[in-house]
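Below is the structure, and that's it, no one-letter string:
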């Protein structure tokens, strides 16, 4: 029998110090082999996992940076759009003011032109009325002259007027 030592603790539990019986050496060798090969694989897995996590962090950081850049660009575009909108509003106000002034000026010109046209129309109507009145007066005067001539015209005066007209006619033909 091999040398074996065991310590009994409290009667039921003991500790065996025989290295060959307890296979501590076998366990140490197996553990060393496992740690050597599996440890490298485990270290490789952990290194890969660490690299994957770092890559994910870098990508997340890069995406965050890109998002910040896009946000800045969007804010800049918003500011530019707001400035452009303000400029358009100002131009619209200027255009409205110009159109308003032009409308007022055009309306004043139209009123002036209508006033002139009204004056011309009044003058024309006044002239027309004067011409009609003059025509009526001439007709009335001629009618009165005819009546007086018919009342006073005798055959001797009639012959004298006819002879006078014949002389005037022949003199005008001779010239």
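In hand now; what should we look at? Bear in mind that the values here come from a model prediction, so they are computed numbers and not experimental data.

Could you use CA atoms for every contact and neighbour count after this?
Fine.

what are the ranges of the helices in the chain?
Applying DSSP state H to the chain gives helices spanning 19-22, 24-33, 39-152, 155-174.

mind checking which of the ones you listed is nearest residue 9?
helix 19-22 (17.3 Å; CA to CA).

okay, pairing it with this:
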């Protein structure tokens, strides 16, 4: 503890860089000063990289199948909606063709009536 205190006192006095007081552990790669008060922290335990990795892996492991099933059912529902929309479009197109045919017939009847009146 005395060596740590003296190293801290020396670092605080400016004789050593501020990062020299950190001891390099197994996963401690120190900090890289980028200037302007910014730095890149490479101390893996301090940035919880392992914890975050385990958390993300666990989420994928446990939620992956549930989300996969949910996405598959949603895909089927969307495909069903698309198929229904296509069927409605085809039905509307057929009804439009029938309406156009009926309009042409009505126009023909109107023309015949107008021709008979003008004679």
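Nice, I can see it. Fair warning: this is a prediction, and the values are worked out from it, not measured in the lab.

Superposed, how do the two chains score by TM?
Superposed pair, TM-score by TM-score structural alignment, normalised by the length of structure 2: 0.52. Supporting alignment: 82 aligned residues with a CA RMSD of 3.2 Å.

Can you add distance to residue 8 of structure 1 and give the helices of structure 1 back as CSV?
Formatted as CSV, these follow (distance: least, CA to CA, whole Å):
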stretch, distance to residue 8 of structure 1
helix 19-22, 15
helix 24-33, 19
helix 39-152, 36
helix 155-174, 184
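
can the ones you listed go into TSV with extra columns for mean neighbour count and distance to residue 7 of structure 1?
Putting the helices of structure 1 into TSV (neighbours: other CA atoms under 10 Å; distance: least, CA to CA, whole Å) gives the following:
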stretch	mean neighbour count	distance to residue 7 of structure 1
helix 19-22	12	14
helix 24-33	12	17
helix 39-152	12	35
helix 155-174	11	183
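
Ok, which of the ones you listed comes nearest residue 13 of structure 1?
helix 19-22 (15.0 Å).

Give the aligned range of stretch 136-150 of structure 1 in structure 2.
Across structure 2, nothing matches stretch 136-150 of structure 1 (TM-score structural alignment).

typo on my end, it should be stretch 96-107 of structure 1
On structure 2, no counterpart of stretch 96-107 of structure 1 exists by TM-score structural alignment.

For that stretch, which outside residues touch it?
Stretch 96-107 of structure 1 is contacted by no other residue when judged by CA atoms under 8 Å, 6 or more residues apart in numbering.
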